[in-house]
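> below are the sequence and a predicted model for it; my questions follow.
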Amino acid sequence: MEINNVTWMACSDIWEIGHCLMLIKRLIAFSSKPFRQQSTLFRKKFSTEFTDNDAQYERIVHESGVCLRLPTGSAFRGGSTADRVSVGASQLEGQNVFVIHPKVRWGANSAPSNTTPELMLEEAVALIRTLPGFNVATSVLVGTDYNTKKKLIWGGGRLEALMQHKLKHSVTAIMVNVDMLTPIQQTELTAYFGVPVYDRYNIVLLIFKLYAKTREAHLQIALAEIPYIRHRLKFLDHDSDATPDALHVDQAVTSLSHGKADKYEILRLREHSLRKKLKAVMEAKQDELESRGEKGAHATTVVAVIGYTNAGKTTLVKKLTGAKHIFGEDRLFATLDTTVHSALLPSGCRVVFADTIGFISSLPVTLFASFQATLKHVVNADLLIHIQDLSHPNVNAQRDNVIETLHELGVRKDLIENMLTVGNKIDKLDGGEVCLDDVIEKHGDKDQLQLISCENGFGLDGLIEQIDQKVQSMTGARLRRLKLRPDSPALAYLYRHGFISPHSPPTPSDCEKFLIVDVLMNDDQFAKFRTHMPRKLKAKRVDS
């Protein structure tokens, strides 16, 4: 067997995954009636009496004998973080990780043509290094035939070689670089190697928990992992040899095992509670977004900046809006909470830029779908800006993954087709000395790819102009030049409705008897403007 791409780092602390919150403050003792009768009664009450009123909801929950509130400090591995402010790095115990990428050599499950197994392994290593205290002791490519569906993935010879490699490097945990291991695979691999075994889902979820800052993000993470927990619980019910700790749900099982309540009913109630809380957060977020934008004729355009994780989304939004309170970081998933920032384009068009969560390959789309509050800005945006890291060797695969994920999330086809594509970090290409025509030829059509560098500002003016043109085209707005008397009621109307841009205030005419005003209006807005004026107005279109 060939094992290559070995990297070495120092051994770290003992294993134990950081604890994150979930479930049950208490399980009130039930009466002599069987629990399932009470559960049925609860469902009837819940379906007929439930309202959006929290007091009503809590009363029904109390009567059913199930409490969904969590005690301070309750936790389980793979558990919810929805009821705490954040998960500190100090709570995440270190691991010395052995990263293994199964290289499928033949068939439909082999590496896509737009990437290589080496680059896929490199990304897995980067994911591990995103977690504080997690060191990559060694990383390898190991061949396998056709797929990764076998219980232990590899045959006896390769497994023995991996075991020897593990012992040589004092490994305390293993990451198998697949999207999600089956429960039986995780159980068998853990038993064979004698250390915790993680997949991409486990690691990404840990990163989300560690770096999430807002209640919105914590609610979405908690909601995302409930199906994972439920699936593992069902496996444990039917496999007497499986252990909760091998599946990273040991604390969940402990929390759910208190009292006589049915664990699946508790999870169902928990999921409903989370969805209710998340709905309230989403409504508040929508209200906030609407409050930032103009209403009516001069409505604000929402522009969502999307891309693969660590492509430069936050830094671009900061450059475009001048927002001083956001900071981009050079790590995976630096942004988990969507933020919105208002801006005024040179034409006078108002826009709101939404900085969104980064995408990543080889994850169940349901994980990102659970981030519905965060992704709401993407799905409901008026314009998408897809930013790519052109300095990354796997940029083509990253680009394809973003497009594929947008389709899987149900983003409108016209929104994807009208998307602006931006190539970032060109300052990092070949030491900054590059031929732009060569870059465009390699990465896309000249008319579709805007090259920029958020680091040195190259190309940002051209990008702003391109955004401005897109917004004007979408809204049907164009610049019109008006010649008005200083005492004209038209002037007051334009100021009152925000049509006069601070970037283009009225200027005196040559005769100094009139004011020349450039306004941005579509045909409907201009027609409405004219109906409010007592005299005929002449307007001249201004080429922008």
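Sure, I can see it. Residues are numbered from 1 along each chain as shown.

> alpha carbons only for contacts and neighbour counts from here, please
Noted.

> what's around D337, how many residues?
Neighbourhood size, D337 [other Cα atoms under 10 Å]: 21.

> got the contact list for the residue nearest to T356 when sequence neighbours are not counted?
Excluding the flanking residues, the one nearest T356 by Cα to Cα, 6 or more residues apart in numbering is T338, at 4.8 Å. T338 sits next to A354, D355, T356, I357, T374, L375, H377 when contact means Cα atoms under 8 Å, 6 or more residues apart in numbering.

> just the ones of those residues in helices?
T374, L375, H377 (DSSP state H).

> put together a markdown table for these, with distance to T366 and neighbour count on each row.
Output for those, formatted as a markdown table (distance: Cα to Cα, whole Å; neighbours: other Cα atoms under 10 Å):
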| residue | distance to T366 | neighbour count |
| --- | --- | --- |
| T374 | 14 | 24 |
| L375 | 12 | 22 |
| H377 | 17 | 25 |
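
> now, among these, which is nearest to S361?
When those are compared for distance to S361 (Cα to Cα), L375 wins out at 16.7 Å.

> give me the number of residues near the closest residue to the closest one other than its chain neighbours?
Ranked by Cα to Cα, 6+ apart and with sequence neighbours excluded, the top spatial neighbour of L375 is T356, at 7.2 Å. A total of 24 residues lie near T356 under the criterion other Cα under 10 Å.

> list the contacts of T356.
So T356 contacts 304-306, 313, 335-339, 374-375, 377-378 (Cα under 8 Å, 6+ apart).

> another one to put next to it:
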Amino acid sequence: MGIMIRYFRQIYKTFNYRFQRCYFTYNDEDVNIQEFISRELKLEKTGHQVLVIQPYIKWGVKKDRATTPEIKLAESESLINTLRDWKVRDSMKIGVTAYRRQTFLGPGSIDNIAMKIKQDQRITAVFISTNVLKPIQHQQLEHFFKVPVYDRYLIVIQIFREHAFTKEAKLQVALAEVPYMWSRIRGLQENYADRLGTEAGQIALSSNMVIDDKKDLLKEYEKKLKKSVNKLRSHREHLRNSRKNKNLPIVAVVGYTNTGKTSLVKALSGDSDMSPKDCLFATLDVTVHGGLLPSNLKALYIDTIGFISDIPTGLMEPFVATLEDAMFADVIVHVRDVSHPNVDVQKEHVENTLKNLNINMDLLNSIISVANKIDCVENLQKDEDSIYVSCTKEIGLEELKAEIEKKIIQVTGRQILKIRVRTGQKEYEWLRSNTAVLEIENDGDFSIVKVIATKSDIDVFKHLFIYKTKSKSL
């Protein structure tokens, strides 16, 4: 009798849950989706001792000739070391002729990795440094290794989660997780489809109901996120319009992750509150910092999220709302780390990403190229297209500021004018408060003020001090 009661209670519980899911806003919905996400993303409260595997194609048309396995392995290890409480326990480079559909790696490579894990019991996770593993590949590798397996998507998501402090950043990270969750659900469906007709067929069919629940949860969750992202875009647009109304030139600083963007913005703006960090993806939020150019022209510097190669485009798409600030800048400064062995590949990746953002061609063609960390390079060979700086040693910053000012004057239609006004009078003080004053020459009771001014500045000045004066005299 007790067994029957428990049986009917379970049926009622299952029916009641599905009924509430269909017709009501289930109170535990957010908890359920977060549990699902945590499980699929392998989120850990503590860190891991990681075995890093850097696979590469040894030969053929798919071989990456722009870099080397050693350089790629170094970046992979940096990704792990960026995470708090995660450590690289060991690493391996594995050359293959092709990646396998079911297991990604061949049986020999899998056996070697499994043996290394067995020999070193302190290894608690494996990082296969590839774009993204298919669900079946994940399942097979974890079956062989008996520890969690991470790909680049999962590791970058862990880093994003650690570095997301504001609501905006957390929202963008959450949206970046959604495509991965859909791929997991599709993988589950494919696995169940393969099992139909076998002894596990009935279990597969009943489990498919669970998949439907997950799909419903994820659809609703994604809908909420997109609604919030649209609000974020509106907020960003409002901020851009506010900055535009103030008529301040905007300089967007972009670059590969950990090339020194934040350090450069701090050096150019003089903002002592900024705290650059020597790690990947230290900046997830757009931050705006005011600074003065050589002519005392005020400018706003925008620090943006860094780029990185070999991750799915879906992971970066939510951050387009952040990078749109670069699209509406007056000048873009592209920072490169010349001390990095892969600097040319990183440069090409950033340039291609910017082109994919549909940025105005005039803006793209006027990008200021900055070679940073020159103090870390011996016998540096310079080219004429870049400005060479060291943010930490404050080398080349004045030259860079002068180039930024020159570009701003060119692209914003600002003019350099000399205006003769009475010294200390309203028009004199207005020019000092509202324009960038280059120099002032005394001329008796008058001053000749050399300024950088926009067309709107000139129109306002004429309206206040020329047209009004004439109308009064009439």
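Yep, it's here. Everything numeric in this text was worked out from a predicted model, so none of it was measured.

> TM-score for this pair?
Here the TM-score for the pair of chains, by TM-score structural alignment, normalised by the length of structure 2, is 0.84; 441 aligned residues with a Cα RMSD of 3.3 Å.

> all strands of the stretch 151-300 of structure 2, in order?
250-255, 287-292, 298-303 (DSSP state E, counting those that start in this stretch).

> dump the ones you listed into CSV; add distance to E190 of structure 2 and mean neighbour count as well.
Output for the strands of the stretch 151-300 of structure 2, formatted as CSV (distance: least, Cα to Cα, whole Å; neighbours: other Cα atoms under 10 Å):
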stretch, distance to E190 of structure 2, mean neighbour count
strand 250-255, 39, 26
strand 287-292, 43, 17
strand 298-303, 42, 23
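
> JSON lines for the ones you listed, including distance to I466 of structure 2?
Formatted as JSON lines, the strands of the stretch 151-300 of structure 2 follow (distance: least, Cα to Cα, whole Å):
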{"stretch": "strand 250-255", "distance to I466 of structure 2": "30"}
{"stretch": "strand 287-292", "distance to I466 of structure 2": "29"}
{"stretch": "strand 298-303", "distance to I466 of structure 2": "26"}
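
> for the aligned partner of K214 of structure 2 in structure 1, which non-adjacent residue is closest in space?
Counting by TM-score structural alignment, K214 of structure 2 lines up with K263 in structure 1. Excluding its sequence neighbours, the residue lying closest to K263 of structure 1 (Cα to Cα, 6+ apart) is L256, at 5.5 Å.

> ok, now how distant is L390 of structure 1 from Q398 of structure 1?
10 Å (Cα to Cα, to the nearest Å).

> and what of T187 of structure 1?
Relative to Q398 of structure 1, and taking Cα to Cα, T187 of structure 1 is found at 31 Å.

> what's the answer for V471 of structure 1, then?
Separation of V471 of structure 1 from Q398 of structure 1 (Cα to Cα): 27 Å.

> now do T315 of structure 1
Using Cα to Cα, T315 of structure 1 is found at 18 Å from Q398 of structure 1.

> which one of these two is surrounded by more residues?
More neighbours surround Q398 than the other of T315 of structure 1 and Q398, with 23 against 18 (other Cα under 10 Å).

> and the contacts of T356 of structure 1, which is closest to K276 of structure 1?
Nearest to K276 of structure 1 among the contacts of T356 of structure 1, with distances taken as Cα to Cα, is T374, at 15.7 Å.

> for that closest one, what is the corresponding residue in structure 2?
That one, T374 of structure 1, aligns with T322 by TM-score structural alignment.

> L248 of structure 2 against L292, yeah?
No. Contact criterion Cα atoms under 8 Å: L248 of structure 2 and L292 do not qualify, at 11.0 Å.

> hey, what's in contact with both of the two?
Common neighbours of L248 of structure 2 and L292 (Cα under 8 Å, 6+ apart) are K298, A299.

> returning to what we had before: which residues sit in contact with the match of T374 of structure 1?
Counted by Cα under 8 Å, 6+ apart, T322 of structure 2 has contacts D285, V286, T304, I305.

> reformat the contacts of T338 of structure 1 as TSV; add distance to P489 of structure 1.
TSV is the format used below for the contacts of T338 of structure 1 (distance: Cα to Cα, whole Å):
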residue	distance to P489 of structure 1
A354	37
D355	40
T356	43
I357	47
T374	44
L375	44
H377	38
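
> could I get the full set of helices for the stretch 151-300 of structure 2?
Per DSSP state H, counting those that start in this stretch, the stretch 151-300 of structure 2 carries helices over the ranges 152-163, 167-195, 201-245, 261-269.
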